[in-house]
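Asks: sequence first, then the predicted structure, then my questions.
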Amino acid sequence: MDDDTETYILLLLSDSNLPTGSFVASSGLESYVKHGFASSSSSAADATVEFVRNSLSSYARSALPFVSDAHRAVMEYSSHQEMDGKEGVGTDKSLDDILKALTDLDGLYQAMTLNHVSRRASMSQGVALLTLYSKGFSRPPTLSAFSGAESRDHESRMQILLDQFKLKVRREEVFGHLPICWGALTAALGLNLERAQYLHLFLHARSILSASVRLNDLGPYGAQQILLHAVRPLVATEATRCRNLRTGLLDNSVEGFDEAALGPANTWPLGEILAGRHDLQHSRIFNS
């Protein structure tokens, strides 16, 4: 895929109007503010930046390994299908293999997400991404003239894969967590891994700032200033630091895989505790 096409996909995925459910989640910010932790900072802007820094650091370390492995698995499946074609037993087995890989990743993320509130938000946004692909990014027959046969074949394979995974979510055979669905979605759209990782972290940070505006801690202009001047280096740092992390599930052999150094981990226990206490608030705006 050429750079212009990838850039266009980035613009589509960064659109705040996409129905992905991100605006009902604060990633623990509401609980953080209600429990008084923001009051220790000199200003609301400083408190928000500090929360974004801690949340982004922990989320990058815990979620990016799953984004990377899901993306890698779908890209390998796509390459295999392009080489071997769509017919025959090998294709069915390959589809089963990729679904099993995504299911295993999803199960591990469920086990490593330490509180029910974060799990609930992740599952809600994950299935929204799968729906977005089938209803928003799939090509209707009326627009088939705008693509070649090879492109239509690829889109058809990706449609079948994501529809099958979504069906497993509906049957409650898998959870459908956000990082796994994001990795699968961006791979299906042809976005390279580095850009998929960076955009995922950017959207996480942007959703926190959006929540801060809705909580009336920041104004919309102040949030944009923070997004431009403070968030950009934070996202770049975490994307670089965590870009090579993996879960270890997709490796042929786990020998030699340093889980402590290269695997997913939660690095902000306070954030997990506060997120888990979200439902205990007397009144709340967000679901997480």
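Replies: Cool, the structure landed.
Asks: going forward, measure contacts and count neighbours with C-alpha atoms only.
Replies: Will do.
Asks: tell me which residue is most central in the protein.
Replies: For the chain, the residue sitting closest to the mean C-alpha position, by CA atoms, centre = their mean, is residue 179 at 3.5 Å.
Asks: spatially, what comes nearest to that residue if we skip its sequence neighbours?
Replies: Nearest residue to residue 179 in three dimensions, chain neighbours excluded: residue 67, at 4.9 Å (CA to CA, 6 or more residues apart in numbering).
Asks: now the one you found: how far from residue 195?
Replies: To residue 195, residue 67 is 11 Å away according to CA to CA, to the nearest Å.
Asks: still on that earlier bit, dump the residue contacts of the residue nearest to the centre of the chain.
Replies: Taking CA atoms under 8 Å, 6 or more residues apart in numbering, we find residue 179 in contact with 63, 64, 66, 67, 122, 126.
Asks: may I ask which two of these are separated the most?
Replies: 64 and 126 (14.4 Å; CA to CA).
Asks: more neighbours: which of those two?
Replies: residue 64 (29 against 25; other CA atoms under 10 Å).
Asks: was I right about the more buried one contacting residue 240?
Replies: No. Residue 64 is beyond contact range of residue 240, at 10.9 Å (criterion: CA atoms under 8 Å).
Asks: so the residue nearest to the centre of the chain versus residue 99, what's the distance?
Replies: Per CA to CA, residue 179 is found 15 Å from residue 99.
Asks: residue 209 now?
Replies: 34 Å.
Asks: who's more crowded, those two?
Replies: Taking other CA under 10 Å, residue 209 and residue 99 do not tie; residue 209 has more neighbours (29 against 19).
Asks: put this next to the first one:
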Amino acid sequence: MVKLTFDDGATDGMHEQLGSELLQWRQWQLLDSVLPTGGFAHSYGLEAAIQTTFVTNPIDLKSYIVQVLENTGSLLLPFVYCACKSPDIVAWSKLDRLLEATLTNEVSRKASASQGSALLRVAASVYLEVPSLKEMRDKFLGSGSVYFHHAPIFGLICGFLGFDSSTTQRMYMFMAMRDVISAATRLNLVGPLGASVLQHQLALVAEEMMKKWMDRPVDEACQVAPMLDVVQGCHQYLFSRLFCS
């Protein structure tokens, strides 16, 4: 029998490097579309925007995505930032309840809670080295005292895993852009190649939005593109629909 052994003679610098590299693997996993968090079941109101002719062509789509990024930055990044900066379960629960009161339509509230709950379920199962995730899920699931909204859950998980707040906020903006462009592809508004080109073109816009709204406290959270909120609220009235929101 061959016994595998590991050399414990690594220097502190080597351990730090391994920790940094492992953090990159975690980052890629969180951003991977394969991660079963339910994000691709939502279109950020795009499906309703198309059916109400708010978006009718690729030019409208690009403008719509910019507004989605603006709203994501202005409204949700403060919750991501605060949860990541101080990863504490008590503070997170307060942020979660505050976001529940802040979101202004039923569709976006349900979508946020659904994605957040799915993300916590995955994180509690995958990141066993962070037992707090499973403990908080076991404690709060079904209690009715929290709503598991996606933005504070994402920030909390990233904080527990050791991501800095800037990286966490940039990741959140990327996911918003990725998901709405994916929805546009499945709604046949743009092809797969056109979607890739569009994502590349909007990367700089997303970065500018992130820097504009990053590191803000939750009392500065606001919506700067209210029409998107109105359109998304119409989703539940669509006769036929592909997405949950």
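Replies: Received it, and whenever you're ready, just let me know what you need. Owing to the predicted nature of the structure, the values given are computational and were not obtained by experimental measurement.
Asks: superposed, what's their TM-score?
Replies: Once superposed, chain against chain, the TM-score is 0.89 (TM-score structural alignment, normalised by the length of structure 2); 228 aligned residues with a CA RMSD of 1.5 Å.
Asks: ok so, going back, the residue nearest to residue 179 of structure 1: how many residues sit nearby?
Replies: Around residue 67 of structure 1 there are 30 residues (other CA under 10 Å).
Asks: please say which position in structure 2 it maps to.
Replies: Residue correspondence to structure 2 (TM-score structural alignment): residue 67 of structure 1 is matched to residue 80.
Asks: what does residue 280 of structure 1 give?
Replies: The alignment partner of residue 280 of structure 1 in structure 2, by TM-score structural alignment, is residue 237.
Asks: what sits against its match?
Replies: Counting by CA under 8 Å, 6+ apart, there are no residues that residue 237 of structure 2 touches.
Asks: how about the secondary structure of residue 37 of structure 2?
Replies: coil (DSSP: H, G, I helix; E, B strand; the rest coil).
Asks: count of neighbours near it?
Replies: Applying other CA under 10 Å, we find 20 residues neighbouring residue 37 of structure 2.
Asks: how about whatever residue of structure 1 lines up with residue 55 of structure 2: what's its closest non-neighbour residue?
Replies: Using TM-score structural alignment as the criterion, residue 55 of structure 2 maps onto residue 38 of structure 1. Nearest non-adjacent residue to residue 38 of structure 1, counting by CA to CA, 6+ apart: residue 47, 5.2 Å away.
Asks: distance between the helix or strand where that neighbour lies and the chain's centre?
Replies: Taking DSSP states H and E as the definition, one finds residue 47 of structure 1 inside helix 44-84. The chain centroid and the centroid of helix 44-84 of structure 1 are separated by 6 Å, computed with CA atoms, centre = their mean, to the nearest Å.
Asks: helix or strand right after that helix?
Replies: On the C-terminal side of helix 44-84 of structure 1, the nearest following helix or strand under DSSP H and E is helix 89-112.
Asks: which neighbouring elements make contact with that next one?
Replies: Contacts defined by 3 or more CA pairs under 8 Å, 6 or more residues apart in numbering; DSSP states H and E place helix 89-112 of structure 1 against helix 44-84, helix 149-170, helix 178-189.
Asks: and among those, the most buried is which?
Replies: Among those, the stretch with the highest mean neighbour count (mean count of other CA atoms under 10 Å) is helix 178-189, at a mean of 25.
Asks: which helix or strand lies directly C-terminal to that helix?
Replies: Later in the chain than helix 178-189 of structure 1, the nearest helix or strand by DSSP H and E is helix 193-214.
Asks: what is the subsequent helix or strand relative to that next one?
Replies: Sequence-wise, the next helix or strand downstream of helix 193-214 of structure 1 (DSSP H and E) is helix 220-226.
Asks: quick one, what contacts the aligned partner of residue 196 of structure 1 in structure 2?
Replies: The equivalent of residue 196 of structure 1 in structure 2 is residue 168 (alignment by TM-score structural alignment). Counting by CA under 8 Å, 6+ apart, residue 168 of structure 2 touches 80, 81, 84, 155, 158.
Asks: surely the fourth one meets residue 84?
Replies: By that I understand residue 155 of structure 2. Yes. Under the criterion of CA under 8 Å, residue 155 of structure 2 makes contact with residue 84 at 4.3 Å.
Asks: counterpart of the residue nearest to the centre of structure 1 over in structure 2?
Replies: Aligned partner of residue 179 of structure 1 by TM-score structural alignment: residue 151.
Asks: how far away is that match from residue 169 of structure 2?
Replies: According to CA to CA, residue 151 of structure 2 and residue 169 of structure 2 sit 10 Å apart.
Asks: shared neighbours, those two?
Replies: Joint contacts of residue 151 of structure 2 and residue 169 (CA under 8 Å, 6+ apart) are 77, 80.
Asks: contacts for stretch 47-56 of structure 1, please.
Replies: 27, 29, 38-41, 201, 204-205, 208-209, 212, 226, 230-231, 234-235, 238, 268, 271.
Asks: how close does residue 68 of structure 1 get to residue 32 of structure 1?
Replies: In terms of CA to CA, residue 68 of structure 1 sits 29 Å off from residue 32 of structure 1.
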